[in-house]
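Colleague: 3D, please:
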Amino acid sequence: MANKVKAVLIGGTGYGGSEILRRLLFHPHVEVVRITSVDNIGKKVGDVHFNLAGLTDLSFQELPPVQAVAGADVAFLAMPHKTTAKVVMELLASGVRIVDLSGDFRLRDAAAYAKYYGVEHPAPHMLTEGSFTYGLPELNREAIRQARYIASPGCFATTIALGLLPLARAGLLSGPIHTVAATGSSGSGANPQITTHHPLRASNLRTYKPLEHQHIPEILQTLRAAGANEDTSLEFVPVSAPLPRGIFATSFAEVPAATTQEQLNAAWKSAYANEPFIRIIGGGRQPEVVGVAGSNYVEVGFTLGPVTGATRRVVCFSALDNLVKGGAGQSIQSFNLMMGWDERLTLAEPGLWP
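Modeller: A predicted model of the protein is given here:
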């Protein structure tokens, strides 16, 4: 293992940490050397993440950040928003590469961070300077290859942005977008809450943070970087769904009345024809969660509506696994690119069917 990249996972007891380990423990170029946490200290990985029992002798440790990354090449940070930024500030002098799964370094606007995350950012200059590269390969692949610090996108942000990215790149996205997206319970984290308690979730649908979700500015930032008009806005209603994994997003946008089905087919093909994890769904089927759950793949599709005055509506659909392409898998995809490897390493296998 002398030639392998040494990786540390900081914040390893959550579902995101489990998914990172499920992939990295089998990565041909990586050795996971340390896993830290604030709970389950001293327990073996398999005693917390039952699916990983017997696959590693590593245990969860409680260590200061600088000590945690000693001798490591890369640190994956799977900690809550607001906590992560302070840890990053301690790690910068160490020289370790960072892949951050929190929302603390995704935005470029410190005021938007303060508004949507409810606190002032401890290092606002790092946002405006773009110290972290936004880790959406379908948008920033070349920048990711040159990066040392990756801000991995949020689960809703990835789903919704990938559903709309072809319109943005084709110069067809402007004005208001309306999105409803349903997410699985694993997105709420490993610690039980009233909203993730099985009897209250298994047969239920409920919204939360309507029009106020913290991924709204992230989605708009992504779409504008891809070519959306500056007047593009987003009204987003997230929904808690009775499934463990997956996100399904439905987004409504208006395009010029002259837009044709052929133009949109070409836009989707141009955006995604060479993307290893994007599946354009058509031919009578629409995207669905069961096709991607447990995998790093994304299903996208659209329906073009009739002309109404100067515009016609496009309804964009997208589905992915919130823990994989919406979280840990995408962070590893960006890590692979950053290290100059095939981005599909440990991610190419399909999900379960059914």
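Colleague: alpha carbons only for contacts and neighbour counts from here, please
Modeller: Fine.
Colleague: now the strands for the stretch 1-150 of the chain?
Modeller: Per DSSP state E, counting those that start in this stretch, the stretch 1-150 of the chain carries strands over the ranges 5-10, 30-36, 60-61, 74-77, 97-100, 133-134, 149-151.
Colleague: Which one, of those, ends up nearest to Ala143?
Modeller: Closest of these to Ala143 is strand 133-134, at 6.9 Å (criterion: C-alpha to C-alpha).
Colleague: Need the strands of the stretch 1-150 of the chain in TSV (columns: mean neighbour count).
Modeller: Converted to TSV, these look like this (neighbours: other C-alpha atoms under 10 Å):
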stretch	mean neighbour count
strand 5-10	23
strand 30-36	20
strand 60-61	22
strand 74-77	24
strand 97-100	24
strand 133-134	24
strand 149-151	25
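Colleague: hang on, Ile41 packs against Glu62?
Modeller: Yes - taking C-alpha atoms under 8 Å as the definition, Ile41 is a contact partner of Glu62 at 6.3 Å.
Colleague: With neighbour numbers in mind, choose between these two.
Modeller: Each of Ile41 and Glu62 has its neighbours counted (other C-alpha atoms under 10 Å); Glu62 has more, 17 against 13.
Colleague: what about stretch 58-76, how long is it end to end?
Modeller: Here the two ends of stretch 58-76 are set 16 Å apart, with distance taken as C-alpha to C-alpha, to the nearest Å.
Colleague: One more sequence to fold, the one below, so I can look at both together:
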Amino acid sequence: MSKDKIKVGIVGGAGYTGGELLRLLLNHPAVELVFIHSKSQANKPIYSIHTDLFGDTDLLFTAELQQEIDVVFLCLGHGDAQVFLQEHSFEHSVKIIDLSQDFRLKKDGNPFVYGLPELNRDQIKQANYIANPGCFATAIQLALLPLAAQQMLPESIHIQAITGSTGAGQGLASTSHFSWRANNLSVYKAFTHQHLGEIGESLSQLQPQTKSAIKFIPERGDFARGIFVSIMMESSLSLAELQEMYALYYNPHPFTHFSEDAIHLKQVINTNKCLISVDKHQNDVLITSTLDNLLKGASGQAVQNMNLLFGLEEKTGLNLKASAF
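Modeller: The predicted structure follows:
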């Protein structure tokens, strides 16, 4: 094994987030993949599941865990990561980046740092354990952080956000079948989506006295990947003041960009970028944000957090090409 590379293990490498992580880390110049754990696919080639990787790697899935690693990514289902860590342990020096929702909320005894770099970059650099944010949560928080930082979140925030089918994971469900999803649109978990908890905690971190009521309507879209968020609220700030606020807040952050022009989904698909735009009509403000749910909303952000943990330039291994058409 190379001594100058970060030695990485992946647990749950057969799913969507595990596959995206593999695609990124196989091309990361500072990483050596040590194992890709999957009980269901043990001893099979990686490309037998992630068929696009045929010709790129001869690595096999394994049911065994190795300890000689620097960091492990947990790409398990919600609820499964906590159980896995109860049943398995790693050396204290091994850093853990969890992509499930199991450790995102602040609780007594929870040692995980919430891994949203645009909010917690300094804490991430010093952490041992990272809870990677949810995809909807990332897109919504990035759209609201500049206002929260200035204590300017209003009392009422209305959010409509549409996500692609990969947001539901690789397991089959009636609403993820092509014949149901194609040419279709539907609402789910209106007002009750599980990402509301982490969104509230992050906004309160910047605006502690916030009493904002967030009314969130998630929708399933007729496409594979990506999230597009539309946020409506009232504000007395001028459009120029809002634009300056957003541009200044995100100036130090390499993956989140403020655009004065209207944005669209294809600008971010297959990238680790989040784009944000603001418009205003009379006293009504529209904030839009968009990202790839599997990259900036999951595996790309996890690699971004790994780069911060190990003192690498934040964009290392993440200079990705968008699908413009």
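Colleague: what's the TM between chain one and chain two?
Modeller: Superposed pair, TM-score by TM-score structural alignment, normalised by the length of the second structure: 0.95. Supporting alignment: 323 aligned residues with a C-alpha RMSD of 1.5 Å.
Colleague: ok, back up a step: redo the strands of the stretch 1-150 of the first structure as JSON lines? Include distance to Lys209 of the first structure.
Modeller: Supplementary listing: these in JSON lines, determined by distance: least, C-alpha to C-alpha, whole Å:
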{"stretch": "strand 5-10", "distance to Lys209 of the first structure": "28"}
{"stretch": "strand 30-36", "distance to Lys209 of the first structure": "31"}
{"stretch": "strand 60-61", "distance to Lys209 of the first structure": "33"}
{"stretch": "strand 74-77", "distance to Lys209 of the first structure": "25"}
{"stretch": "strand 97-100", "distance to Lys209 of the first structure": "23"}
{"stretch": "strand 133-134", "distance to Lys209 of the first structure": "24"}
{"stretch": "strand 149-151", "distance to Lys209 of the first structure": "23"}
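Colleague: right, and those strands - which one's nearest Leu164 of the first structure?
Modeller: strand 133-134 (17.2 Å).
Colleague: so where do the strands sit in the stretch 251-354 of the first structure?
Modeller: 278-280, 298-308, 311-320.
Colleague: which of these sits most buried?
Modeller: strand 311-320 (a mean of 24; mean count of other C-alpha atoms under 10 Å).
Colleague: Okay, angle between it and strand 298-308 too, please.
Modeller: Orientation check (axes from the mean of the first three to the mean of the last three C-alpha atoms, to 10 degrees): strand 311-320 of the first structure against strand 298-308 gives 170 degrees.
Colleague: Let me know how buried the corresponding residue of the second structure for Thr346 of the first structure is, in neighbour terms.
Modeller: Per TM-score structural alignment, the equivalent position to Thr346 of the first structure in the second structure is Gly317. Each residue near Gly317 of the second structure was counted by other C-alpha under 10 Å, and the total is 19.
Colleague: ok, Gly317 of the second structure touching Pro29?
Modeller: Yes - contact status for Gly317 of the second structure versus Pro29: in contact at 6.6 Å, counting by C-alpha under 8 Å.
Colleague: All the helices of the first structure, residue numbers only.
Modeller: In the first structure, the helices defined using DSSP state H lie at 15-24, 45-48, 65-68, 83-91, 110-117, 124-128, 137-146, 155-169, 198-201, 216-226, 261-272, 329-338.
Colleague: burial measure for the spatially closest residue to the match of Thr346 of the first structure that is not a sequence neighbour, as a count.
Modeller: Excluding the flanking residues, the one nearest Gly317 of the second structure by C-alpha to C-alpha, 6 or more residues apart in numbering is His28, at 4.5 Å. Using other C-alpha under 10 Å, His28 of the second structure has 17 other residues around it.
Colleague: Ile46 of the second structure too?
Modeller: Ile46 of the second structure: 25 surrounding residues under other C-alpha under 10 Å.
Colleague: what does Ala170 of the first structure give?
Modeller: Ala170 of the first structure has 18 nearby residues by other C-alpha under 10 Å.
Colleague: Distance check, it against Ala271 of the first structure.
Modeller: Separation of Ala170 of the first structure from Ala271 of the first structure (C-alpha to C-alpha): 9 Å.
Colleague: cool, Ala93 of the first structure as well?
Modeller: Distance, Ala93 of the first structure to Ala271 of the first structure, using C-alpha to C-alpha: 38 Å.
Colleague: Settle it for me: which of those two has more neighbours?
Modeller: Neighbours per residue, other C-alpha under 10 Å: of Ala93 of the first structure and Ala271, the larger number sits with Ala271, 19 against 9.
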